[in-house]
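Colleague: Would you be able to build a 3D model of this:
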Amino acid sequence: MSTVTRLDWRPTKTDLLVGAVVVNAEVLAVLLYLAAQPVTVDSWRFIVYAFLWINAGLYAVAKTRPADASRSTKRVAMLVAGGYFLVLAVAGGVVGPSHTSPLASLLTDGHLHSHGSASSSFDLRLLPPGWGPALVYQGSWLMVILMPYKVIGYLSLAYLVYATVIDAAGTALSGSLGLLSCVSCTWPVVGSLVTTLFGSGSVVVAAATTWPYDISTAAFLATVALLTWRPLAR
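Modeller: From the prediction side, this is the model:
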């Protein structure tokens, strides 16, 4: 029988000290980037958003330890967390159809046609810290865009969902019921979909100054907080 995770998520003095060092390093990284690259920042909040995703996600993971559980429970939790990460990755534009794939053509205008070379390519985009460096892979069917804030953020949520499923399995609720009861788990998916539908036409270009990014960030932070606190498991 597993036991529900009982950790104090409140920051200690050491946490605050480490946090101050991390924030100073992030500010320095941004200043060095702006000094080295011929770019200007139109809206600083998008830079802040990226570091909010990274810092909140890493802090929540550091404060969360999955409870003891049987191997079967851990396997189920890993499958659920893996599926959740995949949904987030697709909804958030980390993984999607390549511009050269027939599927992308159908999604754009309902016609099948070619978009240039079908050969695979890797590209490193020097976006602002948090958003970049972004590694972009484009194949004949698949496109993968690895931005630091999304990769770290989505992996953090998957880890928290893994711990949540184990906690739910240790209570009177089943793991599946406990996860479905956590409505907040769907918020980042909705926020990411809104961003994809109404935000910038390409997730590689600089962040568009539109409200969907505010929604996805608020949804992410709320989900991290609830999955770390996990009131259902209390």
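Colleague: Only C-alpha atoms from now on, for both contacts and neighbour counts.
Modeller: Noted.
Colleague: which element is the closest residue to residue 174 other than its chain neighbours on?
Modeller: For residue 174, ignoring the flanking residues on the chain, the nearest one in space by Cα to Cα, 6 or more residues apart in numbering is residue 168 at 6.0 Å. Remark: residue 168 resides in helix 148-169, with elements defined by DSSP states H and E.
Colleague: and that helix, how far from the chain's centre?
Modeller: On the basis of Cα atoms, centre = their mean, to the nearest Å, helix 148-169 is displaced by 9 Å from the centre of the chain it belongs to.
Colleague: this one as well, want them side by side:
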Amino acid sequence: MSRVATARSWSVPAPARTAVLALGVQSALALAYLLATDAGLAVPTILAVPFVWFTVAAVAVRHAERPTVSRRGWWIAAGVGAAYVLALAWLIGAVAPAMGPATGVDLVLLPPGWGPVVRYSGAGVALTVVPYRAAGVLALGYLVSLSVRNVVDEGLSAGVGGLVALGSCAGCALPLVTSLVGALSGAGLGVGAAPAVSGGTYLLGTAAYVLAAWLLAARPLRRYTTR
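Modeller: Reported below is the predicted structural model:
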């Protein structure tokens, strides 16, 4: 009687597969961007920051629990998420009052992920869209809306675990505020300048962002607030 040995079956966790796919897509886009523009490369540590933000955003949004709520609950959650996106965008300087005459739209070619920066100056409002920050803010806003769905669906105690992460979300923006003045003046994100880190603020912001995204997507405290 013969026996056929079979290898133990195993599979890569779904979040890991999403992360690998996200990194692959980013790498291809970054290569195409470098070939098509005069944008240069930053030091590896700084070049990695946008990759972390994009990858975490993709994994968190793809694999976060999506509670089912009524249409009214959906609109409430969407409204809170949208308000959070606008507030965070204002906090990090992506949306700000225009300081001069309207100049329209222009692009700043920075290293992949940091650029291309889209800048707009209109009547009363100015926008500065850094790709990786925009993706991170939108992801956090969506995750906040999912946490609000928990509150609408199961009551306040069910959403405590997710809502606790709001403090961390604000934390991911605060380190960036200190670097904003230097960034806009040319030290970090000015025209033709490579991104720079002053006192590790970008790295600190990245760490806080990863923590906030994990708390909002996984909602680990929920198990202690629900029965």
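Colleague: What lines up with the residue nearest to residue 174 of structure 1 in structure 2?
Modeller: Aligned counterpart of residue 168 of structure 1 in structure 2: residue 151 (TM-score structural alignment).
Colleague: For that match, give its distance to residue 52 of structure 2.
Modeller: 29 Å (Cα to Cα, to the nearest Å).
Colleague: for residue 39 of structure 2, same thing?
Modeller: When distance is defined by Cα to Cα, residue 39 of structure 2 is 20 Å away from residue 52 of structure 2.
Colleague: Mind telling me what element residue 107 of structure 2 is part of?
Modeller: strand 104-108.
Colleague: what's in contact with the lengthiest helix in structure 1?
Modeller: Using DSSP state H to define each element, structure 1 has its longest helix at helix 13-36. Applying Cα atoms under 8 Å, 6 or more residues apart in numbering, the external contacts of helix 13-36 of structure 1 come out as 40, 51, 128-129.
Colleague: at 10 Å instead, please
Modeller: The contact list for helix 13-36 of structure 1 (Cα atoms under 10 Å, 6 or more residues apart in numbering) reads 11-12, 39-41, 47-48, 51, 55, 59, 126-130.
Colleague: Can you name the two of those that sit furthest apart?
Modeller: Put simply, by Cα to Cα the two of the contacts of helix 13-36 of structure 1 set farthest apart are 12 and 39, 37.8 Å from each other.
Colleague: one step back: in structure 1, what residues pair with the strand holding residue 107 of structure 2?
Modeller: Going by TM-score structural alignment, strand 104-108 of structure 2 sits over residues 121-125 in structure 1.
Colleague: Show me what that stretch is in contact with.
Modeller: Contacts for stretch 121-125 of structure 1 (Cα under 10 Å, 6+ apart): 131-140, 143-147, 204-205.
Colleague: how close does the residue most central in space within structure 1 sit to residue 130 of structure 1?
Modeller: Among the residues of structure 1, residue 154 comes closest to the average C-alpha position under Cα atoms, centre = their mean, at 2.7 Å. Residue 154 of structure 1 is 14 Å from residue 130 of structure 1, where distance means Cα to Cα.
Colleague: Give the intersection of the neighbour lists for the two.
Modeller: Joint contacts of residue 154 of structure 1 and residue 130 (Cα under 10 Å, 6+ apart) are 53-54, 148.
Colleague: how about the strand holding residue 107 of structure 2: buried residues?
Modeller: residue 108 (16 or more other Cα atoms under 10 Å).
Colleague: likewise stretch 47-61 of structure 1?
Modeller: 47, 49-61.
Colleague: How about stretch 220-234 of structure 1?
Modeller: The neighbour-count check on stretch 220-234 of structure 1 (16+ other Cα under 10 Å) flags 220-230, 232-233 as buried.
Colleague: same deal with stretch 152-171 of structure 2?
Modeller: 152-153, 158-166, 168-171.
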